[in-house]
Every structure is written in structure tokens, then in C-alpha cells.
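Enquirer: predicted model and sequence follow; I will ask about them next.
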Amino acid sequence: MRPNRIFHMRTYLLSLLCLLLSATVVNAQGIQVEFGKNRVQYHDDFAEWSQYESDNFVTYWYGEGRFIGQAVVQLAEYDFQEIQNVLEHRINEKIQIIVYTDLTDVKQSNIGSEDTFVNNAGQTKIVGNKVFVYFDGNHRNLRKQVREGIASVYLNAMLFGSNIQEIVQNAVMMNLPVWFKEGLVGYVGERWNTDLDNQLRDYILSDEFEGFELLAERDPKLAGHSLWHFIGQQYGKSQVSNLLYLTRINRSIENGFLYVLGMPYERVGLDWAVFYKDRYSVEEQRRDTLSSAPLAIKNKRNLPVTRAKISPDGRQVAYIINEIGKHQIYLYDIAKGTSDRIFKGGFRNAFQATDYNYPIIDWNPNGQEIAILYEKRDVAYLRIHNVRTGKHTEEPLSSEYQRVYSMSYVNPITMVFSATVRGHSDIFLYYTNTRQTQRITNDFWDDLDATYVEIDNRRGILFASNRQDTLLKQEKLDSILPIDDFDLFYYDLEDRSEELVRITNTPYANEREPMAVDTSWFSYLSDASGIYNRASGYLEEYIHHYDQLIQLEDGSEIRLHVDSAMTSLDSTLIDTIIIEPVIKKRAVTQPNTNYHRNILRQDNARRTNRAVQLVLENGQHQLHLFQPAPSDAISSAAETGFQQQRSAEVKKATVIEPKKKQQAPPSSRQKPVMSILTESDRVSVDTVRVDQSRRDTGKVDIDNYLFQSEFDDEESEPTVIIVQEPENENEPEQVRIITSDRQLSDVMNRPGLRTKKPYEFRSSKIIPYRLEFRTDFVTTQLDNSLLFDGLNSFAANPDGFNLPNPGILLKANFKDLFEDYEFEGGVRVPTTFNGTEYFVTFKDKKRRLDRQYAIYRRNQQFSSESLSFVPSRREVNILLGQYGVRYPLDIFRSLRATGTLRRDRVTQLATERSSLQVPTTSEQRAGLRLEYVFDNTLDVALNIKNGSRYKIFVEGVKKFDLGFTDGVSFDLARGAMGIVGFDARHYQRFLKHSVIALRAAGATSFGSERMVYFLGGVDNWLFNSFNNEIPIPAAGQDIAFQALATNMRGFDLNIRNGSSYLLSNIELRMPIFKYFSKRVRSQFFRNFQLVGFFDVGTAWEGNDPYSEENPLNTSVVDNSGLVSVRVNYFRDPIVAGYGAGVRAMLFGYFVRVDYAWGIETRVVQDPMFYLSIGTDF
């Protein structure tokens, strides 16, 4: 009978093992298990691609993205020279731009799907020149993406080089902070604007403001963009390229700042804080704060609120919260102050861009239903939710809509959409009862924020657009790019006129978010002052011009402009001439608010005159109620500092009063002559004299309209001429005559004068894309990992498991342009030159069901002792073929299946006469492995993750015999094996930079053949040793394969073995040097980690570790076959180990050093030292 203390120890260890297993769940064959996230293709639109090669780019698009692709070609060529000038760099290769129709399609692309923070010793990553962009209904945002993509390619070439030699030289030495590159890409991609200014203002004026470094950690792109903007404003834009050049030459950002700006990087950060703090503090004093208290909505974690709509009776507010892809819609009762969730969808996704466009909501005019337009698996659904009953109806939206951007009810069965169809964002009427669509606009201009209004008892649509005129006509993109600011337009639903009413015409501002206030007034948001504030307006009728109606004797009529004449009409045919006024509508607008923060969205309940507005203040999205008072006008708000700088980009302007010309006959009419300008009275753009009727978008003076005639008109106002001084003295000045507000808008809305024509797009140059492959990486490194599951044939090596000897792994990877197809081939040559391995894999990820093909071969020789003095030698040859499929359920979850055909051949080499009699054995097996994989881990640093991942698998292996000696023979009745296992890991953030990593794994094999697992040691152990004291199954038993169960530190390999095992590990990984400095330049110290660990596990035969079938406690002593003694004694099957270690990058390898003490049968063993390579456990 065993002592009680043994029983207590066994109970304790079992409890501890179960505790660790309950905390998390990893792998049957070592720790290098393939998890991974997925890209899901929901459609077949990627089947055919088109390409267009222009002067500096090769652009690709698919399906109905032709017009988006054309716009990208023209935008890229339009800005190419300017970006080169800003960065002062050139590259020889053409940049490849891949165009997607929307953000959802980008997420389905395979480009960039490889994992980061993997061991890349000796790997030369070919820095690509691929840029992928998508359309969100706004060509200005599309232009921003194109510019940022070009800038990223250029920065990679500047900082890391454009050929393999330069990349190898610079890849390790460049340790730039994230804000440096991301901020510079943003700086080149778009000018400083109202949205960026609002975000930075809110941070700097908040209580959490602690300087540049904290913002760089929270939002590196905003921090970097603001710093580069600050440098450009304070020191000149030329210093940006100087900083880039010297940063690369000196291999140090600190030296770059010191040499170019004459001060250290830290001082520039302090000056940045003072600059913006002073500016925003002064601006804050001149503006109003929100007087109302924010609604107490359910948002404790301060997540982004994307949309808010108030019910028609003004009693409830529906709002949307989006947590990096997981969206929830709440209904807030204003009287009760409570929120109820009515809809949820999506999932948290920190790895791809968050889609803040969906879902879209709007209240039905009946006040009882909310329309919810959301997207699921790339299909848009329209759900009608009844707020009283909680029931809903749902149907997919017509597939013609590529994406919807806004939705507004016209009546209970009709909606107005702003949506993209065939690459154009236009306005549509959608009938919910018939699912039919009626198109309102059909051109290449961007039409957004469509909302239904009733003004003067007439139904209409207000929307924002960057169109240049008011005539509705079918237009295709040609020589004009739709990249101007947004103005508001009105479309009358009663007469369906082909002419719109222009509400605003502001060259330096954007107007968005229109809404109806009552039957006379409407409201909208404008950033004319540099902050989005509310303005209001109404429509009035006026006499646009006069027509003459000529009635002829035969009863027909001719209508002409009153100033026109018909020279060929016989006057005797005229009966009557009537002069009629032509009445049109115009808008009268005025500002209403002067808030200190942007109003992001607004919505009004017209029945009760109660409205809601969304603002960002103190880092929180807040909802405020207010009562619209459109007639309460305020004086124009002063411009912010950024808005003033925006105007100052046109450096000098000269106003020339031209002499009045004498009228000349039509044949001698002269065009304006461009002459050399003298430096007379220079004024800024803010004081350029422009016709007041053109500046005030609300009032239209009919006397200032010009009608074409055969005579020259006198110029009553001066011509505005813009003179841009060159940055270099030797360059000539650029002169441009400004004759309209729209031309002045062109000047103000881009960094430089828009004097060049867009690139001429020729449809004849569009060709189908042909498959092409490029080298993705080439690897030459030291490696001893287990390839292809690490299954060794037990018959080939019955004396124990032999880890691969360290060898030189040569591996090359090739991918096509879209990374849908991937070839990988390699060879590993051991340092002993025994056991060379070859493998080739091919992956087909074109469609949702991913496919993989693989071939693997290894040939290795083994030596063992024999009864004679001549060692026995045998050669083991493994030939393996695999076919695998992966079906992704979403980005984190997938179902996988792998079929395997394997042949293990053992040949006895001739060392003596008896060895010639040993036959060659060949074992053939077919296997099928099914897996369910989940992985949402986020790599925050090398070997440090956050999140969870796990795998559950079932495998079946069937032995068969296929022979061709005497014909073809096939036999399946040879043996079978089944395996069930799990593998999971969880990473919990700890003390900001550290992580607590939990791991558990287990597997069991069963059937007429089994697997034997050897517990002990670590993965990729460089100087491993095998424990021969623990008995292993004898040759001839039903053991088919052998595998490792690691990590179990404190012991050699084979501290326990059996056909089943359970194992758990816990590690504390602490990058200690990150706690002493925010910026650790050295790669060694940046990735240096202290590790504390505890391992516990067991392997056994039979039903449980304490089963009598377990041979662990039995030892057979054999004296040359004369005397055989069977000894039984007690060993606790559960072992544990604890210790500490370090992790560091050395010579491009992630080296793991562990020092561990093992615990076996309550006894602490002597410590052991482990040296291995590889990440994670």
C-alpha cells in the first residue's frame, strides 16, 4: 500500500495540471503548430483582372471597377511629379497599383496575409512596389490613398533601398519609430485638414495631454503627420526631404534632427507641443462651448459612435457604436435615460481596417420602425426593425449597389440612397416594396449625404457633391478630376428638372450633412472657419432671365433668350412675341454656431423641433440634444490658424486694373494677354478682390450674369492674377489668371497650382492581366525544426526519437502579383550531411476554398549496436505527398482537411554477411486529418502576443500495401490508427509591455497501430539528450510513429512516454529594457526578454496515467537471456519543471536560453541548461 503522502502528492499534481489545462488549451508534435488567420473570398469577382500601363504606373482592376481604375491612373500620374519633388527621390521601376471597389473587397485580398514577427534570419524580403487602394464614394479620399501608397513605396526605397544589396544593408540598422514613416506618409498623402485639426485640438486641450510621445504611442499617424506639418510650417517644406536624407545617411533619427534643425529630436517635440498648445488655446477663447450636457448613452469604454438618428416624435435616439468592427445599435429613451440594444453584428478585428460606413440607420416617418442597412459576408441587407414589437423583416439589397453611403426615408416605402454603382457614387431612389431603383444622377462626380427635405410644400433631395455645374447629364471621367471641395445641391422631386439648385459655392470649404429643419429652412455643416459648424438656409425664387416666346401664324412656337435674335426667320410668319420671365430658385444661407469642436453628424425631428448632434470632446464621442434655430444668425467666425495657413499657400497675388477696351468687331476679338508682372501691391489670398456676388453663395445678383453676344463686354472688375514664387532662384515664376471661384478653389485645394492637365486615359491600352510570378523571399539559415508534422517511423528507429541535426535550410518563395498562388521549395542539408530533406509546396488561394499541394523527401542513415562487433547500419527513406484544403469561416476561424500518402522504406545496409539476408521493408499509409482552428492573436512585439488561438484535430491513418512485383496487388487489411488532440494558447497582457503566456496540449492515439509520444526537453534543442532509463515500447509492438511532446524543461527527452499525453506551460515574458526607455535603438536590447516558466505534464499507456497498463513502473533486467528479472517500483507519472531564461536576437536568430529544475516523484532534480532557437514556447 502506498503511503498517504504519495497519494497527496499525486492529487496535488493532478489538480495543478487540471488548473493549467482549464486556463487555456497546444500541440501534439512539438510547439511549432500552424495556426494562422484567414482571408475570406465571398465572391468570384477577382477571377478576371484588367491592367493599364501608364508612364509611371501599372494599374490593375477587376469586374465593375473600370471607372475607379481610370480615376486612379489619372490621379496617380497627376500627383506623381509633386510627390517626387517633396521627397526628392527617384525610383526606376513602375509602381503597381491594385484597385478594389470597396473596403470589403480589400479585406478579401490575399495580399499581405503572411504573418509578421517570424524568425527571418538570413531572409531577404524583396520590398515590393505594390499599392492597393479602394473607393469609398469620395475621389478625394481615393486620391489620398494613391498619394500615401506612392509615398510609402518611395520611403521604403529611400530608407531601405530598392535592390537586394541595399535592403540587406539597411534592414537591421534602421530602427525608426512608427510615427516617423506613418506620419510622413500621411503628410504626403493629404494636406492638413479640418478633421485632423479637430482630432489634434481635442487631444492637446484635454486633461490627458502629456506631450508628443504619448500621442505617438496612441495614434502614431496623427502624431507624425502633425509633427511633419509643424516642421514644414516652421522650418520650410524643403527640410522634410533633408531630414529624410540625413536620417538614412546617419542611420539615426536623432542625428537627422540635430544636423538639419540644429536641435535634438526631444526639443522639436517640445516645440511642437508649445506651437499647437498656444494656437489652440487662443482659438478656444474665441469660440463657444456646448451648453447642453451629453446624453448618458451606454458607452463606458468610449468607443466610436458612428451615427445617430432621432425619432420623428423626438423621444428616442438610435445610435451606433463600433468597436473595431463589432457594431451595436442602441435605442436611447430620452425621458427614461436608458439604452436598449436592438441590433448587433460583426466582430472585433484589429488586423484590418475598420469599416465605419456600415451599418446605416434611419427612422421611418411613421415613427414605429427603424431601417438598418448593414453588410454581412459582402452582401448588403436591409432590415426593418419594429421598435414596439421588437420584430423585424430583412431582405438583401439589390446586388447592383456596390456600396451605400447614406439612407433617408422619403415616405414609408421609398428611400433615397447615396451609393456606388459601377464605380460612380450617385443618388438613387429605392422602393422597399418592389426593390426597384430609380437613378437621379449618373456621372463621375461624387454625390454623398443625400437626405429628403420638404421645402415650400415641394419634395426634394439635398446632397453634397464636388460637381462644378448644376446641369444633370450623363458624364464620363475625361479631362476633369472630381477632387474639389464639396458643395450642397438641391434636386426637386416634383418637376424632376435636369438642373440642380446650387446651395453653396465655397472655394475654400466643405459642406456636408444637410438636414431638413421645417418646411422652409434646412441646415448643414460647414468647415469654412476651419471647424465644422452649423449653417442654415432657405430657398427663394428670383428672375433668372427673360425669354421671348415667338408665336407663329401656323400655331407653332419658338422660345429664345430675350437677347437672342433669329436672322433667317421671315417676320411675316410671326404672329405674336411675348416676353416671359424665367423663374428659378436660389439659396440664402447664414452661419448659426461657432463651436470649438467639429460637429460630426446631426439629425432633426421635424415634428417636435428637437435635434441631436454628434461631437468629439475630451476623446469621447458625445450626443447632445438641441433645438434648431435656423433664423438665429451669427457673424462669421474667425478662421483657425490652419485655415489661415491654407489660404497662405498661394504666396503672392497681384491685382491689376486693366484698361477698358474699345469694342471691336467679332473678327478682331482678342484674348487676354499674359505679360510680365511687376511687383506692385501684393496682397494675400484672403484679401484678393473677388466679386461679392460670387463670394456670397446665398445671394445671386442677376445683373452680374453674362450672356453670350456678338459684342465684347467691358470688364467691370479686375482680373485676379496669382503669382507663385519659385523655391529656387533660378526657376521662373508660375503665373495663372483666376477668372472664377472654382479656379480659385482649385488653387487652394491642393499643394501647388493646378495648371497641368490630367493624364490622358486611352481605353485602347487596357489589356487583360496575365499571371506573373516574382520572388517573395530567399532564405539561407541554420535550422533544426521538425518539418511536416515531425512524424518519425518507429520501425525505422525503435531506439528512441532523434531530433534533426542542425542544418543549412535553403528556401525560396515565389508569389504572383495578387498572392493568390504561391510556390515554395527548399532543401535542408544537416551539418553531418546525413538526412538531407527536400520539399516543394504549392498554394492556391484564389477562391474561398484554399488548396495546398506538397511533396517531401528525406533520406537518412542510422547505426546501432548488434550482437557482433560490426555495427548495424540501415537507411531510412521517407516520401510523403499531401493535399490540403482550408475553408475559412471568417478571418479567425477555419476548417481544414489534409490528406496524406506516405511511404517509409527501411533498407539494411551491408555491413556483414547476415545483413545481406535482411529484407527491405516498405510501409505505405494513407491519412486524413481534420482540424478546427481559431486564431485572433495580435503580435505586439517579437515573441509577445495578445489574444488566443487553439486547434482541435482528429486524424486517421490507414496502412495499405500496393505492390507491382507480380502484377498489381492492393491490400487494405493491414492496420489503422486514430488520433484525437487539442492545442491552444492564450496570451494575457501584463504590465503594459509584458505577457503571461499559457499553453496546454494533449493527444491520444488508438487502434491496431498507435503513436508513441516522448515527453521532455524543448523544441529545436541544439544539444539534446535522450533518457534511456525510462522504458520505451519494444520493437515489434503495434507502434507506427513517434513524436515529441514539448516543452517539458528540467528533463531530457523521454522522461515519460506513451500513446497519450497531457502538457501545460506557463511563461512570464518581460522585455525588461522597454521599461527603462521608450525608444530602445538596439535590436538586441529591444527584443531581450527575461522569462520565468513552469511546466507540468505526463505521457502514459492505458486509460489513465495511473493505469496498471502503464509500463513506467516496470523494468526488465535481462542477463544475456539466461536470467530475466521483472522489477516493479513506483514513479509518479506526472512530472513538472520550473526555472528562468532569457530570449534575445543574436546574429538574426531568436535564441532561447533556459535554466530549469525538474520535479519527479516529489524530488527536485539537478538543474539543466537548454539552448534552442525559435519563437513562442
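Expert: Good, I have the coordinates.
Enquirer: C-alpha only now, for contacts and for neighbours.
Expert: Noted.
Enquirer: now do the strands in the stretch 551-700 of the chain.
Expert: For the stretch 551-700 of the chain, the strands defined by DSSP state E, counting those that start in this stretch cover 557-561, 574-591, 599-605, 610-617, 620-626, 652-656, 682-683.
Enquirer: make JSON lines out of these and add distance to D485 and mean neighbour count.
Expert: Below are the strands of the stretch 551-700 of the chain laid out as JSON lines (distance: least, CA to CA, whole Å; neighbours: other CA atoms under 10 Å):
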{"stretch": "strand 557-561", "distance to D485": "33", "mean neighbour count": "14"}
{"stretch": "strand 574-591", "distance to D485": "18", "mean neighbour count": "16"}
{"stretch": "strand 599-605", "distance to D485": "17", "mean neighbour count": "23"}
{"stretch": "strand 610-617", "distance to D485": "22", "mean neighbour count": "20"}
{"stretch": "strand 620-626", "distance to D485": "26", "mean neighbour count": "19"}
{"stretch": "strand 652-656", "distance to D485": "22", "mean neighbour count": "18"}
{"stretch": "strand 682-683", "distance to D485": "24", "mean neighbour count": "14"}
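Enquirer: identify whichever of the ones you listed lies nearest to Q548.
Expert: Q548 lies closest, by CA to CA, to one member of those: strand 574-591, at 4.5 Å.
Enquirer: against that first model, consider the following:
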Amino acid sequence: MIKWNRSVIGGLAAAVLVMGWTVPGWGQVFGKNKVTRTRFEWSYIESAHFDIYFINGEERLARIAATMIEDAYEQISADLRHELSARVPVILYRSHNDFEETNVVLDLVSESTGGFTEVFKNRIVVPFEGSYKKLRHVLHHELTHAMQFDMLYGGILESLLTRQYMFRMPLWFAEGMAEYESVGWDTEGDMIMRDAVITGYLPPLQQLQGYLVYKGGQSFFRFIAQRYGSDRLAQIMAKLKKSKDVEKSYKAILGKGLEDLSKEWHKSLRRKYWPEIAARREPDELAKRLTDHKEEGAYLNRDPAFSPYGDKIAFLSDRSGYKNIYLMSAIDGKILKQLVKGEKQGEYEEMHWLRGGITWSPDGEWIAFVAKSSGGDVLYLHQVRGRGVKKYTFDLNALFSPAWSPDGKRIALVGIKGEVSDLYVAHLEDGSLERLTHDRYDESDPAWSPDGKRIAFASDRIPEPEPSAADLLTGSYDIYIIGSHGLGIGGQGKSAIRNPQSAILRRIAASPSDDRSPTWSPDGKRIAFASNRNGIYNLYIADVETDSVAALTNVLTGCYDPEWSPDGGKIAFTSFREGGWDIFVLRNPLEKLLKTMPAPTAWALEADTVRTVYGDLKETEYENCKVQAYRPKFSPDIVNAMVGYSSYAGFGGQAVVSVSDVMGNHRFSFNTDLYYSFEDSDYQLVYYYLRRRVNLGVSVFHNKDYYVTRNYDWFSDRVYGGGVMASLPISRFTRLDFNVLGMGIDRQTYGWNPEKKQTRLLLTGLSWINDTILWGQTGPVNGFRSIASLDHSPDIPFNSLSFNTLSLDARRYFRVGRNYTFVTRYAGGLSWGKDPQAFFLGGTKNWLSPNYRRTDVWEVENLYFAHSDAPLRGTDYYEVSGTKFALINAEFRFPLVRYLVMGWPLGITLGNISGVLFADVGGAWTEDEKFRAFRADESGLPSLVSLKAGYGFGARINLGIAILRFDMAWPIHERPLRTRYYYFSLGPEF
């Protein structure tokens, strides 16, 4: 994944932020939070081409990573015919939870992000998630990006000064190449492309979006390599380096543009996948569908878990936009209850949908699952009928896949500690943790036998007690059985493997393919599991005693997460179809076993399934590398400057310089606009310290601006001062901000009666911020966000302003259907003291060519310290003012135009235009005024007094570079009601 550092993309963002500190509410910014829970101590080792940074104690993991990435470099360098021009930093985290705390980029890192490469400093950042195979894949993928950036952008300073970074590769090109380089082709990619081709949602190459950017792009690069030769990749990249145009590069090398190549690619996919329709079956043809992701507006319905009586199924779904746990009927799929609301509070920040798992207590009163909380991974026990919750925490870096024992006293799970993933058993009575395996192989999906004496699980281990780096990458996932106390199990022979604790692990139905997600039959004689033995994940059933295996399904896309019902009469599973995941129930599985194994897919028979060669990996190559302690090393994020000269004003110039260390914990930004003299220039310096949980910031600034009002008054303001900021994130969704700002304003008026006026201010602010929203194309579509703030400015010498201000802004977004949202917003505030602040209402934010109702807003107390709130459509800017205010907005947002193609003379195409119906009502008043909402007019009808109100409709379109809004409003407070207001504005919806 590519990450464009927000602190760089925003070039002038620091300057804007500092300028924002000169207005009230300068700490009031919506947004979710990155929580730094651990103060990491770092070290690093140097390989031939990379600096591998690792958390102290994870030296062994770093040496393995160094071996992997150097091996990947040899292959990518040969493929692209390019060598790195500089050393590349590789930052390695010991778990995904730690990885999400990174400050290399300021964006939030989601659970689905496997790693990223930051563009401007070419830093590779990856987590270890228990699997060395996955670590190798992610390192190879991200190194491909680093090689791309090195080829196209060159060194840091060269790129920044020559603006090469303004060219961005299309995502299908960047991500597709990285996926193809790292794995060639794989089961997941084949499933997604087969589904997209057969069900008809595969767009042209240039229109790939979402996960198709990765897998569609990967498929296209594979197609190019197979049809035109693998050497063309290096030629295309070399051409792209010069042209900075993907279309021209393909035409120059292949003689065809992207449109023609896309058509060829589509045709080849149809020839490949359409014959599969006759050879395989849809999930609906062999099992009953219980969910429908398209109808529900969801992407995933996964992890089905039968209740002990078999009449209910608990499962994970994102049908609300958030990942929640639901309870449904096992008969018809009717939703009975929402058990857990995820991703809205600190207890359930992430629901681990990629490696989750839900399990029931034997009495059916509780479910157990693992979720990330504000303090790390937690094993939750959640009452089904009530609201009781129990929490278990362990000294592990990550937790996955819980499974409740038949006696109800223990839960098996997978945990990551250090550089290993192992199988554990948690004892619920005392909270103790027992370790069943202790090795460097990956474990997943534990399942208890019905008698509670054995645990089946999937692992990529091989019969080697001390695996090498190469061994960790060559083993396929098989199903193993272990005693629940690490005791030996019968079955000595070639299927038996002895672990370091001398427990016997019995391998079941071994194959060179990947076998995952075992589930026991109620009699304990069989195990059902998912396997890609034919190139597609299907369900199989193995006899525990004889090791014989029979196929249960032969589907087009794939079957995952099998779960055997307590009575043995059903198996629930998930399947990918039409771009999403659904849950099915197959009845009488033992009566429906296939007589023959499913035929292999075309790609399963090909030789390029894995392009990398693991045999040359030698972990000992970096065994003696010197471990060095990390010291902050600073380098520029952005350098942008220009200088000019005028015979009237002399020299002038602008500059933006942003600098940070490798980890991103220390960030400096300096911005200046030099003009005529030092006193007439603008300059700001900001420093952020992000290493601890409390984020700290310091700023000093000076700005000089000249104004001409609508009354042709001419004046200048010199604004200077400094501030400090502290932000404490409670969780991803809630934080507390504290700010102190000291500033002075020197106003000089010009004209017939010039005068000078000085104003001083010491402002402290405290804000409580909550944000759980989900974004759509033009604004939030679901969730809640609020800011409650208290500002205090004491009376200090030298003509100061003294006031206290309390304000609230709360917004609730109700998703009432797919792409339909109802929004309510409540805002209010009051100010008191010697110089109470003014609240101005009217118009809409970022109004293009606005109308102003008043002209006294240029006073110092109004220009710099007044609050301006909107929208209040049906009014002009600053139409309403007072020291107290209330504002209510209601909107219904809906799809207006999905796709519009215009003919002559415009010849343009527009899509995804959303509509809105709205109503706004608000008012402002002072301490001396009595609030009065209504009074009777001359005709006896109620008329608004202290309030203004409007209603109307509008449209929004995302233009890519900005969101354009149009509103037409009718004011209710004006008579006649025929008056209309038109608003064109920019920016997202509130």
C-alpha cells in the first residue's frame, strides 16, 4: 500500500494550523485519533541495502526480515533492471496493534492495512502478524513500491525541489505491479477475478476501484507478462520514468494503448473463466443462503457460529457500515438481535474480521470473541440474553480465533508473543494462560473435540524442529491435532511431528495445498475443513482415524469458515459471491459427499503460482550484524521555496520546510512569506512531539495583513504570538484537547485620521471531542460526532479582551438505507464576561461569491475572536449575531443522479451526484435581549422573532479535487415566501 504523508501533501497545512490558532476554537477539530499506548524503544541493523528498525527485544525477527527483503531486492532489481540509489529504511513492528500506532504517517492505519511504503522518504513500514509467509509477501510488495518510487522520483531533495512527486501512478498500476511481483498469482486473486468476470462487475482497467485495484491490477500484469513477455515490465517502467505518463509508456513499448489492452485482458479472462460455469456450482445450488450482502448493503457476513442448540447463529457483519456481531435464526436467517456494536467505542475499536472467530459457551448464555480495545487485544465474554460483559487480558501482542471448551472452563486461542505465533488455552476461573505450542510456525483456527481432550488447528509447520528462514516460507497449512494439555496423541508415524515441548502433533489428511478452519463432527470421528486443493477453497471432510478425505463442495468462487452444527445435520460456511461475503447452511453433509475430487483450475496447474525462490534464504547471513541504538535522524519531508524581486517592493519570497525523524515522532514545520521587510512578512514555526500518548505541540508565529473593507476603509493588522497544545486520545473515537495561546494584535488604520490600536489576549481552551463517523463520497454517512468546548481569556494588562465561552456542536448520522442518510445537527453556545464573544450565523460554509448582511465584522474582536456558524440557509453571511446562539439543521441525503451522459455540445459525463432536502433554524441574541421564538403577524399567523429559518433542496458532486455543493433555499422568516437564496459552495457536507 502507498501512503502519501499528510504533513507533506498539505505543504502549507502547518501554516494554516498556526493561523487557525489566532481564532477561537483553534483546538476544535473533528476526527478520529491515533493512540500511542506504548513508548517504543528502537534499535536497528544494517543489511546490504536496508536499515532494519525494530523494537528492542525483536532482534531475531529483524534478522529474518533482513534476509527476506534482501532476497526480494535481488529479484525485483532483476525484474525492473534497477538498483536503489539510496538505502531504504524498513520499520518493523511486532504486531498489527503496534503497527497501528506508527507516526511515520499521520493517517489512521486500519486493520486491513498489511503494510505501507511512505512516498517521500521511501520508508517501508510493516507489522509481523504471526506468519512469516505473510511477512515475506508484505515486504516484497512494499519493496516493489520503494523501487517504483526510487525509479520515478529519485532522491528526496531532488524529488521535492523538482516537483516530480506531483506525478502519481494510477493505483491499479502501482498496487497491481507490487502484488504480481510479490506472489505472481494466488487463490485469492483467482477467486476475486473469476467472480468479477462471471458475475459481470469487472470494469475497464482504468476504472478499477477498491480491492480490485490490487487483484485486478495483479491480473493485468500477469496477462502482460504471459502475452508480451516478462521483460516488458522493466521497459515500461524505464519509459514511465521519462514520460511520467502511463498511457504513453504502454503505447511506446507494446504499441497499444490502455483501452485496447484492457479489452484484450477482458477477453482473455472470459475465455479462462466462463468454462468454469459448467464445471462447478453456485453456493445457492447446494446450500441455503441466510444472508444477502447486496440487499443488506454489506460487504461481509462471516464467522458463523452455531448456538449449542443449533437453532441460532452468531456472526460478524458490516451491514450497518460498522462491524457488529448479530444473532440470526439458523433456519431462515432472520435477524434476532444485535449482540455487539463494534467500532464505535474504545472497548471494541476493531473486531478482527480478518482473523476473528466467534464461539459459544456450552450453556448458550455467552459468546466469546476477540476485539481490539483502547489498551490492546482483549478476550471478551458477552452475555447473549443480557448485557453482562467479562474481559480477559494477557501479556501477548495479539489475540485471535477463540474456541470455547466443551466443559465451559477454558478457551483456546492463538496469541503472538515476540516473533512467534502459538496456541494457548485461557483458564476462565483464574485468568491464567497455558501455552500449548512454542515454535516459529503460524497457528490458526483452533477447534475443540467434542470430548474436550483434543484441539484441532491449522499450521504451516513442517517436520523440522529448528526451521530455517527458508523452511518458514515453504510449508503449506495442514490440519493438526494436539492434546488440550500438550499431551501426546496416538498416530505415530510419518504424520506425527514432535514439537519442542515433546507433545505429539498429529497431522490430518496432509496435502501440498493449504487446509484451514477445522471443525469437528459431534461424534468426534470427522473433521470438516476448507482447502484450496483444486485452486479454489472448497469444503472437505476427513476421517480422523483413517485420514481418508472426501470433497463436500465444488463451487465457483470459494467456501470458508465451516462450522458443524451440534446435531451434525448441518454445516454453516461463508462464500464469496458478487463482490461480497455471505453465510450459507448445507444440510445433511455426510449424504452429499462428492464421489470425485473437484477438478483443478487452470492456474493451479501452472508453474508461476509463486514467483519467488526461497531456497537461497540464509538467516545466518545477518546473524552477526551489529545492533545499533536508534537516535533521531532528521530529513526533509518537503522543501518548497521561490524568490522574486520588484523594483517597488524589493526582494520577496515564500518557503515551506517540513522536517521529521525516521519514526515521525518529532516534526518541525517552518513557513514564511517574505515581503518588503521583516516586519511586513509572515513566518511560523511549529514543533510536534508525538512519541507519548499525550501529543504535544508548540508554535510561534507572526503575520502581517492589509485589508480594504467594503466601505473602503484601509488598515493593517500585525498578529504575533505563540501557543502550546496537548491532546490526550482516550480511544480512537474520543480525546481531550487543551490549548494555551498568547497573542498580540497591532492595528494600524490609514487615511485622514490614522491611528494605532493594540490588543492582547491569553486564551486557554479545553475541548472534549467524540467522532465515530463513516465517510461517503461527499460527507459523513453514518455515526456520531460532537465537540464540547470551554474557552477562557483572563483580564490581563495592555488592553486585553476578557471572556468565557461555552459551545457545543453535536451531529448524528442515521443510515436509513444503502446510500440514504438522515442527519441532525444541534449547535449552541454562550459567552460572558467583560468582552463576551459574538456568534455570527448565516449563509453556508465556503460560500462562493457570498452576500454580506453587515459590515462591522472588521473590528478586532469580531475578525479574530467571534464564532461564525453555518449553515443557516435562507440568510446572508453575518445576518444574525449575539452572545448566545442556537442552531438546528436537518438533512435527508440521497442518490440524485447515478450516471448522466450529455451529448452535443457539452459532451460530458457526470456520475454519483447526490441530492439533499434540508431545513435549518437558528438564532442569536444578547444578554439584554429576551428570546422570543414566535409572535403573531398582522394576519394572525405565527411569525419568527429571534429565529431565522429556511428550507430547500440541493445537490453535491465530488469532482476529485473538491466537492461542489449547490443549495436553493426559501426563508421562512421572510414574507412573502417567494424569496429564494442560491448557494454555490465548496467542501464536504457537515
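Expert: Great, that's in hand. Because the structure is predicted, anything quoted here is derived from the model rather than measured.
Enquirer: that older thread, so which of the strands of the stretch 551-700 of the first structure comes closest to Y853 of the first structure?
Expert: Relative to Y853 of the first structure, the nearest member of the strands of the stretch 551-700 of the first structure by CA to CA is strand 620-626, separated by 50.0 Å.
Enquirer: how close does that closest one sit to the second structure?
Expert: Superposing on the second structure places strand 620-626 of the first structure at an average distance of 2.4 Å from its equivalents, by mean CA distance after the TM-score superposition for the first structure.
Enquirer: report all helices and strands that that strand contacts.
Expert: strand 305-310, strand 610-617 (3 or more CA pairs under 8 Å, 6 or more residues apart in numbering; DSSP states H and E).
Enquirer: 10 Å instead?
Expert: Strand 620-626 of the first structure sits against strand 305-310, strand 316-323, strand 599-605, strand 610-617, with contacts defined as 3 or more CA pairs under 10 Å, 6 or more residues apart in numbering; DSSP states H and E.
Enquirer: in the second structure, what residues pair with the first one?
Expert: Mapping strand 305-310 of the first structure onto the second structure (TM-score structural alignment) gives residues 301-306.
Enquirer: now do the last one
Expert: Alignment note (TM-score structural alignment): strand 610-617 of the first structure is matched to residues 570-577 of the second structure.
Enquirer: quick check: buried residues in stretch 30-38 of the second structure?
Expert: Going by neighbour count (16 or more other CA atoms under 10 Å), the buried part of stretch 30-38 of the second structure is F30, G31, K32, N33, K34, V35, T36, R37.
Enquirer: ignore the last one, stretch 262-278 of the first structure
Expert: By 16+ other CA under 10 Å, the buried positions in stretch 262-278 of the first structure come out as P264, V268, G269, W272, A273, Y276, K277.
Enquirer: tell me, how many residues neighbour K390 of the second structure?
Expert: Using other CA atoms under 10 Å, the number of residues around K390 of the second structure comes to 12.
Enquirer: quick one: what's aligned to it in the first structure?
Expert: That one, K390 of the second structure, aligns with E394 by TM-score structural alignment.
Enquirer: and the residue nearest to that match when sequence neighbours are not counted, which helix or strand is it part of?
Expert: Using CA to CA, 6 or more residues apart in numbering and skipping the chain neighbours, the partner closest in space to E394 of the first structure is R383 (4.2 Å). Assigned by DSSP states H and E, R383 of the first structure belongs to strand 379-386.
Enquirer: which strands and helices lie in contact with that strand?
Expert: Strand 379-386 of the first structure is packed against strand 338-345, strand 360-363, strand 369-376, strand 392-396, strand 403-411, with contacts defined by 3+ CA pairs under 10 Å, 6+ apart.
Enquirer: repeat that for 6 Å
Expert: strand 369-376, strand 392-396 (3 or more CA pairs under 6 Å, 6 or more residues apart in numbering; DSSP states H and E).
Enquirer: once aligned to the second structure, how far is that strand on average?
Expert: On superposition with the second structure, the mean distance recorded for strand 379-386 of the first structure (mean CA distance after the TM-score superposition for the first structure) is 4.0 Å.
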